[in-house]
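predicted model and sequence below, questions to follow.
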Amino acid sequence: MPSKSSARLAALTVAAACSAASTIVLTTPAHADSVRVHDVQGNTRTSPYAGKQVTDVAGIVTGIRTYGSSRGFWIQDPNPDADPATSEGVFVFTGSAPKGVAVGDSVTVSGTVAEYVPGGAASGNQSLTEITKPTFTVLSSGNTLPAATKVDARSVPAAYAPPGDSTASGSINALALKPSKYALDHYEALEGMTVRVSDTRVVGATDPYTELWVTVKPHENRNRHGGTVYGSYDAQNTGRLQIQSLGATADFPKANVGDTLSGTTAGPLDYNQFGGYTLVASELGTLKTGDVKRESTRKHKNGELSVATYNVENLDPSDATFAEHASAIVNNLKSPDIVSLEEIQDNNGATNDGTVAADQTLTKLIDAIVAAGGPKYDWRSIDPVNGADGGEPGGNIRQAFLFNPKRVSFTDRAGGDATTATDVTKIRGKAHLTLSPGRIAPADEAWKNSRKPLAGEFAFRGRTVFVIANHFNSKGGDQGLTSQFQPPSRSSETQRHQQATLVNAFVKDILDTQKNADVITLGDINDFEFSKTAKLLEGRGELWSAIKSLPRNERYSYVYQGNSQVLDQILISPSIRRDCDFEYDSVHINAEFNDQISDHDPQVLRFRP
């Protein structure tokens, strides 16, 4: 997948250059009218005045944004109406840094009401009500600001969103807000108003864009590190809220999951492309550390085979993280016998010049592991066709096996390449791969612009172990949890379902050939343990996702928008599961930390073949 920074920069650039084009005008008649802020906002997600001219909308300036693509200021009416569904705040979009206005000014604003969809209409995001092309008059300065509305566990409903209108493709835009019934309605009814949260726990670490996530519901699906676990499509974590800084970002806290923003954090409630409802803080709480430490698993015992999966996030020879990845493998993962690596890039990374080999990338990592006190791993991989496997343009990411030749051996069967499929054959009553390493059905449409599974045959203490390394299609293109469409569309699932079906069929071929074969299917599945993707991969008992052996509140390998969730999995065949002589560990070293070297946590399985 493209890097997060490049995707974010591209999105912001488009928004800055095309803000007018991204403005969604929902109605066209224009007339002058003097209205209040709550009239502009109305009691649905879209303004009854969208596309119309309004004059002398009165309010107190509560915040000014002078950076980014959406510059302007918020106003809030200090004299609210009695309807909790109508917000008293609205954003005034000026396009450039506002001049002649300050926080505390009492102003009247005239302009055109518009519904701006962050990310564009195709994103499925909700719209943000704005007054655009404004003219304004400052009536007085130094006024007391309207009191911030408290957002806490008692005010935010447990139900997430109303079901969308089936006659409007599932949109909730035209539905009357019910802020006491649905969390998304509650936040929408506060759009543009100053809100405050107090003593909130961090559930999403500070990212490179000076954002973090908190929860206002301290006990909602909490894990032992303080995160909020995402365990179902039907039970959303409604207490999550993104925090940004309205002012200078230099002092923005570098928080980890489990830390606390103690005291009050307050500012206007915005809605943006990358996180939905966002508190843009003019007042930030004080960071109190939760002292969460990076985890280490235990060393495998004699007779145990240890197998890990680790997404090293677009690793190429120019990266400065090799020593840190090596230390993680040696010290935190305890030098597993086999490591399935995802997102190994070619020898010159994102340089798009036709290079596909990754021997330098892998050799540099192996040398770093030795320098960190680990074993001298060997490796196997298959170079992809240039540009055919998705990911960062020019990077040619692929899966690769590292293995410790003093503990486990690799069975090489020549002929595997980017376009030739491996198969299963029977030799003396046992299953074998025709090509090892080999790729599973690489020509199938299921793998278009996506990574092809890498299958390998290993031997440990005289027993064959089949390992299939995967990196399924990403979730790119899915509608967000705060989409205007409820439930949101997950269009990327279609390809993952096809991929899961193919991998399961391959495993079934192995087990039909040898019923008691040890098969491990692992990697970045890019989907949850409760998803249909996982169910198709598991099939009718051919595989089982071993992360389900952990307590529900400890099942996670990734943190996204404050949700601790499963993307990385190790699935095992019945022969491994049957004896119950296995241990599974999701080793939390990255996802919960602001100084992560990858956005994924590695997973480790230990068992006795």
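Arrived safely, thanks for sending.

drop to CA atoms for contacts and neighbour counts, all remaining ones
Noted.

the strands in the stretch 51-200 of the chain, which residues?
53-65, 72-76, 89-93, 106-116, 128-140, 149-150, 194-204 (DSSP state E, counting those that start in this stretch).

quick check: angle from the fourth one to strand 72-76?
What separates the directions of strand 106-116 and strand 72-76 is an angle of 110 degrees, with axes from the mean of the first three to the mean of the last three CA atoms, to 10 degrees.

other SSEs contacting strand 106-116?
strand 23-24, strand 53-65, strand 128-140 (3 or more CA pairs under 8 Å, 6 or more residues apart in numbering; DSSP states H and E).

repeat that for the last one.
With contacts taken as 3+ CA pairs under 8 Å, 6+ apart, strand 194-204 sits against strand 149-150, strand 211-215, strand 260-272, strand 563-565.

comparison target, given below:
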Amino acid sequence: MVGHTTAPNKYDFDAPFSEDTNIAIADSPTERDPAKIMPVKVKTEFRGKFGLHNNPNIVGKQVYITGELGEYFSVPAIKGISSIWFADEAPPVEEEPVEGKVVTISQIQGETHKSPYKDKLVKDVEGVVTYVADNNNFYMQSTTPDSNTNTSEGILVYKSGGHGQSVGNKVKVSGTVKEWVITGNKVGIDLPVTEINASSVSVVEQGVALPEPVKLDPPTSVIDNDSFSTFDPQQDGIDYYETVEGMLVSMDSPVVVGPQKYGEVPVVTKKVEDKTYTTEGGVLLTEETANPERIQLDLFDNNFKAKVGDQFNGTVTGVLTYDFSNFKVFANKSSLPELTERAYTKPISTLSGDEDSLTIASYNIENYSKREKDKTAKIAEQITKHLKSPDILGLVEMQDNDGATNSGTTDASQNYQALIDAIKVAGGPAYEWTDIAPANNEDGGQPGGNIRVGFLYIRIAFNLLKEKKEQPQKRLILKTARLH
């Protein structure tokens, strides 16, 4: 060991050292050429003995390291070390998982995305029930955690035929450890969740106090930058969330960054100083950040209303899990703090046409059908009041007359007329419409819906040329364009 890495190709060779997070190694204790020195990232559990801030006298000693080659400080380095020892010591003996052995939840989880006990039998794994997902699934968490923050203390338990457990039950579980993709059609796409496929669940005690939730503090830039080659929770968001999989977690006043869908509300665990957000408070995907602090809050309420920029006024707690390509927190809606709504006024266009100009707008009406009367009135009001009745309006996702009914029809005249009539009621002009209807079930959207792009236009502003419409699957080439 020759010193401490401070920046790419820069090293501190003399005490005092500022951190315990890394060491620098070389073939000779007197080496000073950066090209011949390699950084080593030191995991938390090894820093007490091998961190230079607290142990400056170990510089110059020879060490053996087991780990993985990767990149650290933008140079080749050793990361993900599994063992390290001084040359004058006996190497540590790594214990292989023993099938049928009594182990802890953290031992089952390990410092990895896949359990070292995968497909092995374990017995009498102890924990307190923290969340009941359904009759067959519950989450439990250790009441005697270890000191390693890189291993989760929570786990999913599956018991076929029903488990009969309640939150607060301290239980012992025996069964087979599995890596389970919760949504079946996402196998090969989603991350698996570590679970015990239980053969037996016995209650040790009831009414046990639950562990204190762990405050979520994920990285805020990188989701994964090493294709899972190194387990690096301090840098990779995907690795960080693995360290709290199945555990009770908390977020202080999380901010909503998207609308509720399927009962899930996307939030950020924290706002980051100097990070750029949208005007409303949403996150931006940029070259510099993939926003791993964004997570789903699962409330199991499809009617829950929240918009970007709203904020929960207090601490939100729940159990962290993974499903449908997202980390999420199962939260009890009844225990949520108050949601403070962000003040919002819908924007109103400042554009208006005159004898020398036209106003043109587009609007995605999202699988529109005349059957949705409330939606029809809302769209008409927005066109009239907020878009200021543009001269030409492109409509995206207009369905056919009978909506998602797969009848073979593609005509949408009744839908256009329903929307035109509603615009008149809202105080707007008398629009006309045109489109090229798609071939049946060829253009995507809901089966039978036959969505297409169409246009509303005001005849007083211009006339549509009376020329033959082309067929829906024919490639169109615009040669001339005239407005009358």
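Received, thanks. The structure displayed is predicted, hence computed values, not measured ones.

now the TM-score, please.
The TM-score (TM-score structural alignment, normalised by the length of structure 2) is 0.74; 381 aligned residues with a CA RMSD of 2.3 Å.

looking at the helices and strands packed on strand 106-116 of structure 1, spot the one closest to R71 of structure 1.
strand 53-65 (5.2 Å; CA to CA).

quick one: average offset of the closest one versus structure 2, please.
Once the two structures are superposed, the average separation between strand 53-65 of structure 1 and the matching residues of structure 2 is 1.1 Å (mean CA distance after the TM-score superposition for structure 1).

counterpart of S327 of structure 1 in structure 2?
Under the alignment by TM-score structural alignment, S327 of structure 1 pairs with E381 in structure 2.

I'd say that match and P429 touch.
No: contact status for E381 of structure 2 versus P429: not in contact, 11.9 Å apart, counting by CA atoms under 8 Å.

what sits in contact with each of these two?
Between them, E381 of structure 2 and P429 share the neighbouring residues I423, with contact defined by CA atoms under 8 Å, 6 or more residues apart in numbering.

count residues in the vicinity of P292 of structure 2, would you?
Other residues within reach of P292 of structure 2 by the criterion other CA atoms under 10 Å amount to 21.

for Y262 of structure 2, that is, sorry about that
By other CA under 10 Å, the residues close to Y262 of structure 2 number 12.

wait, what's in contact with the nearest residue to it once chain neighbours are set aside?
For Y262 of structure 2, the nearest residue in space outside its immediate sequence neighbours is N302; the separation is 5.4 Å by CA to CA, 6 or more residues apart in numbering. With CA under 8 Å, 6+ apart as the criterion, the residues that contact N302 of structure 2 are 260-264.

please redo it, this time with the cut-off set to 7 Å
When the contact criterion is CA atoms under 7 Å, 6 or more residues apart in numbering, the partners of N302 of structure 2 are 261-263.

check the gap between it and S142 of structure 2 for me.
N302 of structure 2 sits 32 Å away from S142 of structure 2, taking CA to CA, to the nearest Å as the criterion.

same thing with G164 of structure 2?
Distance of G164 of structure 2 to S142 of structure 2, given as CA to CA: 19 Å.

who has more neighbours out of those two?
Of the pair G164 of structure 2 and S142, S142 is the one with more neighbours under other CA under 10 Å, namely 24 against 14.

I'd say the more buried one and V129 touch.
No: under the criterion of CA atoms under 7 Å, S142 of structure 2 lies out of contact with V129, with a separation of 9.2 Å.

can you show me the helices along the stretch 201-350 of structure 1?
Secondary structure of the stretch 201-350 of structure 1 by DSSP state H, counting those that start in this stretch: the helices cover 322-327.

would you mind finding the most buried of the helices and strands packed on strand 106-116 of structure 1?
Of those, the one with the most neighbours on average (mean count of other CA atoms under 10 Å) is strand 53-65, at a mean of 23.

which helix is the longest one in structure 1?
Longest helix in structure 1 by number of residues (criterion: DSSP state H): helix 493-513.

now that helix: which residue numbers in structure 2?
Taking TM-score structural alignment, helix 493-513 of structure 1 hits no residues over in structure 2.

which positions in that helix come out as buried?
Buried residues in helix 493-513 of structure 1, counted by 16 or more other CA atoms under 10 Å: 493, 495-511, 513.

L191 of structure 2 matches what in structure 1?
In structure 1, L191 of structure 2 lines up with Q126, judged by TM-score structural alignment.

next: S152 of structure 2.
Counting by TM-score structural alignment, S152 of structure 2 lines up with S87 in structure 1.

pull the contacting residues for its match.
If you count contacts by CA under 7 Å, 6+ apart, S87 of structure 1 has them with 38, 41, 189-191, 193.

what about 10 Å?
By CA atoms under 10 Å, 6 or more residues apart in numbering, the residues touching S87 of structure 1 are 37-44, 76-77, 80-81, 186-193.

any idea how far L184 of structure 1 is from it?
S87 of structure 1 sits at a distance of 13 Å from L184 of structure 1 (criterion: CA to CA).

Y209 of structure 1 too?
Taking CA to CA, one finds Y209 of structure 1 at 24 Å from L184 of structure 1.

can you check S318 of structure 1 too?
Counting by CA to CA, the gap from S318 of structure 1 to L184 of structure 1 is 43 Å.

higher neighbour count, those two?
Each of S318 of structure 1 and L184 has its neighbours counted (other CA under 10 Å); L184 has more, 24 against 12.

any idea what that one aligns with in structure 2?
Checking TM-score structural alignment: L184 of structure 1 goes with I238.

same thing with S34 of structure 1?
Aligned counterpart of S34 of structure 1 in structure 2: V102 (TM-score structural alignment).

cool, F73 of structure 1 as well?
Under the pairing rule here (TM-score structural alignment), the equivalent of F73 of structure 1 within structure 2 is F138.

which ones are touching the closest residue to the match of S34 of structure 1 other than its chain neighbours?
Counting by CA to CA, 6+ apart, V102 of structure 2 lies nearest to K123, which is 5.1 Å off, once chain neighbours are set aside. Counting by CA under 10 Å, 6+ apart, K123 of structure 2 makes contact with 99-104, 172-176, 196, 198-201.

thanks a lot, catch you later.
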